[in-house]
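Chemist: What shape does this take:
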Amino acid sequence: MDQGNTAFILIAAALVLLMTPGLAFFYGGLVKAKSVISMMMMSFGAMGLMGVLWVLYGYSIAFPSTAEGTTQVPWTIDFTNFGLASVLETPEGAAYPPLAFVAFQATFAIITVALVSGAIADRAKFGAWMVFAAIWATVVYFPVASWVFNFGLADDGSFSYGGWITHGMQDVFGVGAIDFAGGTAVHINAGAAALALALVLGKRVGFQKGAHVPHNPPFVLLGAGLLWFGWFGFNAGSELAADNTAALAFVNTIAAPAAALLAWLIVEKIKDGKPTSVGAASGAVAGLVAITPACASLTPVWAIVLGLVAGAVCALAIELKFKLGFDDSLDVVGIHLVGGLIGTLYLGIFANGTGLIYSGSLTQLLVQAIAAFAVMIYSFVLAFIIGFAVDKTIGFRVKNEDEIAGIDTVVHGEEGYVLSDTRG
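Modeler: Predicted structure coming up:
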């Protein structure tokens, strides 16, 4: 067992876990002051819920043991691994303990679910959100993670391959889809679910451009900084080894979001006359989203180009909700769905070795598109069905008067900012 790589994976897992509190700050600063607790609690609720479900059965769905060289059919469940029963010991010859990989992937499940919550800010019941999150993770995230990430350790210590998006399409097309750290499984997946929930819950009271402004831009900047810091674990850690590929992913995780930050600010300056702090934070996140699937497959120069494209396009894409009439409160669709699509499809042209400019073939672009749209459609349809069912049974949205007053005290009995103590 390589103790250095084991330590690398565990540190990366801790970094990715930090992303969810970072997301809570990012989202919390974007909402109004009277719903900041509600918004941040949806992220922390995801941490608690996914941490338990992943151990109980999430890992057994996402990473069933599959003989090397075979392709698993979608929705395979490893019944021997409920409660992590079969990965408690490290097989002889394994590069790292299976539990290190379990921990790393657990943090991916947590952040993916938390991302969805941004679309329903200011108006969602906490209990209904938790019910939705549990069901969506079970029938959407865990299986999709298997389609993309199923490269964990088998019982004999060898790598276990089988996800149809990567290994399966390689059997058919000669190349599999590239998604190094989760452009499809995390960002397209969460973005599509966010769009579905925004449609189910409907618009906020008074929804129109300029009606809902961020109450705490410093929170937004702090959250973006924590996200960027944790993203190094997200991207470089996905190599599962401290090597040159991890170093390339690390450098690209600097370059792409930096370029996207600049591109977003330029678009803001041209479009609105002023570059904003929220725009800088959003641009950095857009670049991080776009580079996630591509971080190990691009040269740093092409990573900068990707960041410029993602920052500019996502800055424009967040306006879609006003033109199309859906209320994606915190721009999960404009940043994560659009950014994830850009990063995933970009690989079809610029991926080292297999992209169009290197191979002269559109095959890589084809498999990237199949992966992206398969995940998007699957997640959107099931999220809409689950969200609709939750809304029609226990109710997903608070009353309009509670939304106007601010839902923190109604749902959680707390206030984000207590300016005076009137208890006597």
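Chemist: Please count neighbours and contacts with C-alpha atoms only from this point.
Modeler: Fine.
Chemist: in the stretch 301-424 of the chain, which spans are helices?
Modeler: According to DSSP state H, counting those that start in this stretch, the stretch 301-424 of the chain carries its helices in the segments 320-324, 332, 338-350, 356-359, 363-393, 400-405, 407.
Chemist: Quick one: closest of those helices to Lys274.
Modeler: If you check each of the helices of the stretch 301-424 of the chain against Lys274 by CA to CA, helix 320-324 wins as the nearest, at 20.2 Å.
Chemist: what does the helix or strand just after that closest one rub up against?
Modeler: Downstream of helix 320-324, the next assigned helix or strand under DSSP states H and E is helix 332. With contact meaning CA atoms under 8 Å, 6 or more residues apart in numbering, helix 332 is reached by Leu115, Val116, Gly118, Ala119, Ala190, Gly191, Ala194, Leu195.
Chemist: Does the fourth one touch Ala194 like I think?
Modeler: Read it as Ala119. Yes: using CA atoms under 8 Å, Ala119 makes contact with Ala194 at a distance of 5.3 Å.
Chemist: hey, what's in contact with both of those two?
Modeler: Asp328, Val332, Val333.
Chemist: can you put those residues in JSON lines and add distance to Thr6 and neighbour count?
Modeler: Formatted as JSON lines, those follow (distance: CA to CA, whole Å; neighbours: other CA atoms under 10 Å):
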{"residue": "Asp328", "distance to Thr6": "39", "neighbour count": "29"}
{"residue": "Val332", "distance to Thr6": "33", "neighbour count": "28"}
{"residue": "Val333", "distance to Thr6": "35", "neighbour count": "30"}
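Chemist: one more, for comparison:
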Amino acid sequence: MIEKKLEKRWIVAFAITAIFAITGLFWKHATVAGPDAEFNSTDTIVAADVAWLLTASCLVLLMTPGLAFFYGGMVGRKNVISTMLKSFICLGVISLLWVAVGFSLSFGTPLGIEIGGVHYGIIGDPTKFAFFDFVDEHPNAKMASTIPFILFALFQMKFAVITPAIITGALAERIRFVSFLLFICLFCIFIYAPLCHMVWHPNGLLGAYFGVKDFAGGTVVHMSAGFAALAGVLCLGKRKNVEYIPTNIPFVLLGTGLLWFGWFGFNAGSSLAANHTSAMAFATTTIASASAMLTWVFFDRLQGRKVSAMGACIGAVVGLVAITPAAGFVSIPKSIFFGFITAIVSNSLAHWKKLKQYDDTLDVFACHGVGGIMGMILTAVFAEVEGGSLIYGGWDVFGHHMMALVLVAAFSFFGAMLLFKLTNVFIPLRVSEESEQLGLDLSQHDESL
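Modeler: Okay, here's the model as predicted:
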């Protein structure tokens, strides 16, 4: 009976994809008529900025396959393909959703509250840029004034793609594939898009009103994914066999290399220009990661654990997560501290017995969630930004960051929990015990290594 129901749901999934395709065929696509208050002339385009953002977009796209290898090497042999596919499939699902409505929800006309005569957005108007209406070669005057708006939209799309992919590591080896597809669509619309709008839109509530600084996604990407992962773990429950041996450490090394390489586009590209800020973000990104990698393996040794390739890789990624919100706001010496302190905190939590009992398969919350939290706190303390961070007397900036931290954590965690439970109403989240025992590669995809 369950299998028949699932077949019907796959028919629905195919029908939705067909509707997207047919709608795109008949959509009366609106383009920018010419320069106005919202869009600049193409004469304002800076060729160097376009070249760099095209490159950065490619680098960020590469991070999702990198994440697939990173996670795929860590899981048991019977679940490598299913784990990797969950990252890869985000390239298809979220990309289409982004074009149809995701970009509009994230960067469309603000819908929110009016404070002091200024309108601050909580989410964007879903019709503003639906199916990329008005998203063409003309630069947007407020969001990206020197590159085509279509390039800005595609660059941001890569961030939307990798965010739900991060969550997969926590749910590996037990979540049903079709359930995951439904959840990531809901997550993108109801959690990622509002956070993206509130932090990165020029009139977003958190960024414009509260002054929250998130250079490249410590809050929008890593905190949202980390807390959603924790919610998913609580909803799914433990695996039947918690003990496992990582299948392929070289996959983990390869994935780390691809992530590190792609992260230069993630962070340095977020300057949206080929300028001094992108160069500084490029430098702080790699130095923080180097610091965290060494700190992780040395701290492991101090705790009586052997130096491991997997530990070095996890440490490097934690450093990349930590520096993300501050990459363009801090100096090189401070980036070393970002990596150092975050690696210690994340390592301690990753081995904390109380957290381990919840069975976050690949420690997504301890690495991405905690890394995002640490990055946000450290940004509020050390960033060289307008209004000043804590060490420069910016108590307001620090206070607003702490307020936003609590808000984002609660919104991401409880919002994701609600979406997981809603998904479970329509499609069971967990595979059957027999399927889990057989392994998701065979039971879900009829493939094996």
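Chemist: ok, back up a step: closest to Ala258 of the first structure among the contacts of helix 332 of the first structure?
Modeler: Scanning the contacts of helix 332 of the first structure for proximity to Ala258 of the first structure, where the rule is CA to CA, the winner is Leu115, at 21.3 Å.
Chemist: The counterpart of that closest one in the second structure: helix or strand, and which one exactly?
Modeler: Matched to the second structure by TM-score structural alignment, Leu115 of the first structure sits across from Ile166. Per DSSP H and E, Ile166 of the second structure falls inside helix 149-171.
Chemist: and that helix, what does it pack onto?
Modeler: Helix 149-171 of the second structure sits against helix 47-72, helix 80-97, helix 224-236, helix 364, with contacts defined as 3 or more CA pairs under 8 Å, 6 or more residues apart in numbering; DSSP states H and E.
Chemist: Find me the equivalent region of the helix or strand just after the second one in the first structure.
Modeler: To tie it back to what came earlier, the one meant is helix 80-97 of the second structure. For helix 80-97 of the second structure, the following helix or strand on the C-terminal side (DSSP H and E) is helix 103-107. Aligned using TM-score structural alignment, helix 103-107 of the second structure spans residues 59-63 in the first structure.
Chemist: How is Asp214 of the second structure assigned, secondary-structure-wise?
Modeler: Recorded secondary structure, Asp214 of the second structure: coil (DSSP: H, G, I helix; E, B strand; the rest coil).
Chemist: cool, and Tyr120 of the second structure?
Modeler: Tyr120 of the second structure is classified as strand under three-state DSSP.
Chemist: the helices in the stretch 151-300 of the first structure, which residues?
Modeler: Counting by DSSP H, counting those that start in this stretch, the stretch 151-300 of the first structure has helices at residues 169-173, 189-201, 217-236, 244-272, 277-291, 300-317.
Chemist: Indicate which one of the ones you listed is closest to Phe180 of the first structure.
Modeler: helix 217-236 (7.5 Å).
Chemist: re earlier: and the next helix or strand past the helix holding Ile166 of the second structure?
Modeler: The C-terminal neighbour of helix 149-171 of the second structure among helices and strands, as given by DSSP H and E, is helix 177-187.
Chemist: which residue lines up with Phe69 of the second structure in the first structure?
Modeler: Phe69 of the second structure maps onto Phe25 in the first structure, by TM-score structural alignment.
Chemist: so what's the nearest residue to its match once chain neighbours are set aside up against?
Modeler: Closest residue to Phe25 of the first structure apart from its sequence neighbours, by CA to CA, 6 or more residues apart in numbering: Gly223 at 4.6 Å. With contacts defined as CA under 8 Å, 6+ apart, Gly223 of the first structure is in contact with Pro21, Gly22, Leu23, Ala24, Phe25, Phe26, Tyr27.
Chemist: what do we get in the second structure for Gly223 of the first structure?
Modeler: Checking TM-score structural alignment: Gly223 of the first structure goes with Gly255.
Chemist: so where is stretch 9-28 of the second structure in the first structure?
Modeler: Using TM-score structural alignment, stretch 9-28 of the second structure pairs with nothing in the first structure.
Chemist: contact partners of that stretch?
Modeler: Under the contact criterion CA under 8 Å, 6+ apart, stretch 9-28 of the second structure has outside partners Leu96, Ala100, Phe131, Val178.
Chemist: where's that stretch relative to the chain centroid, distance-wise?
Modeler: Distance of stretch 9-28 of the second structure from the chain centroid (CA atoms, centre = their mean, to the nearest Å) equals 26 Å.
Chemist: Repeat that for stretch 220-229 of the first structure.
Modeler: So, by CA atoms, centre = their mean, the centroid of stretch 220-229 of the first structure is 15 Å from its chain's centroid.
Chemist: With stretch 268-280 of the second structure instead?
Modeler: For stretch 268-280 of the second structure, the distance to the chain centre is 20 Å (CA atoms, centre = their mean).
Chemist: can you pull the contacts of Gly339 of the second structure?
Modeler: 287-293, 295, 318-320, 322-323 are the contacts of Gly339 of the second structure under CA under 8 Å, 6+ apart.
Chemist: try it again with 7 Å
Modeler: Applying CA atoms under 7 Å, 6 or more residues apart in numbering, we find Gly339 of the second structure in contact with Ala288, Ser289, Ser291, Ala292, Gly319, Ala322.
Chemist: can you tell me which residue in the first structure aligns to it?
Modeler: Looks like Gly339 of the second structure aligns to Gly307 there (TM-score structural alignment).
Chemist: Matching Ala383 of the first structure against the second structure, which residue comes up?
Modeler: Aligned partner of Ala383 of the first structure by TM-score structural alignment: Ala416.
Chemist: ok, the residue nearest to Asn347 of the second structure when sequence neighbours are not counted to Arg305 of the second structure distance?
Modeler: Spatially, and ignoring its direct neighbours in sequence, Asn347 of the second structure is nearest to Trp296 (6.7 Å; CA to CA, 6+ apart). Taking CA to CA, to the nearest Å as the measure, Trp296 of the second structure falls 11 Å from Arg305 of the second structure.
Chemist: neighbour count winner among these two?
Modeler: The neighbour count for Trp296 of the second structure versus Arg305, taken as other CA atoms under 10 Å, is higher for Trp296 (31 against 12).
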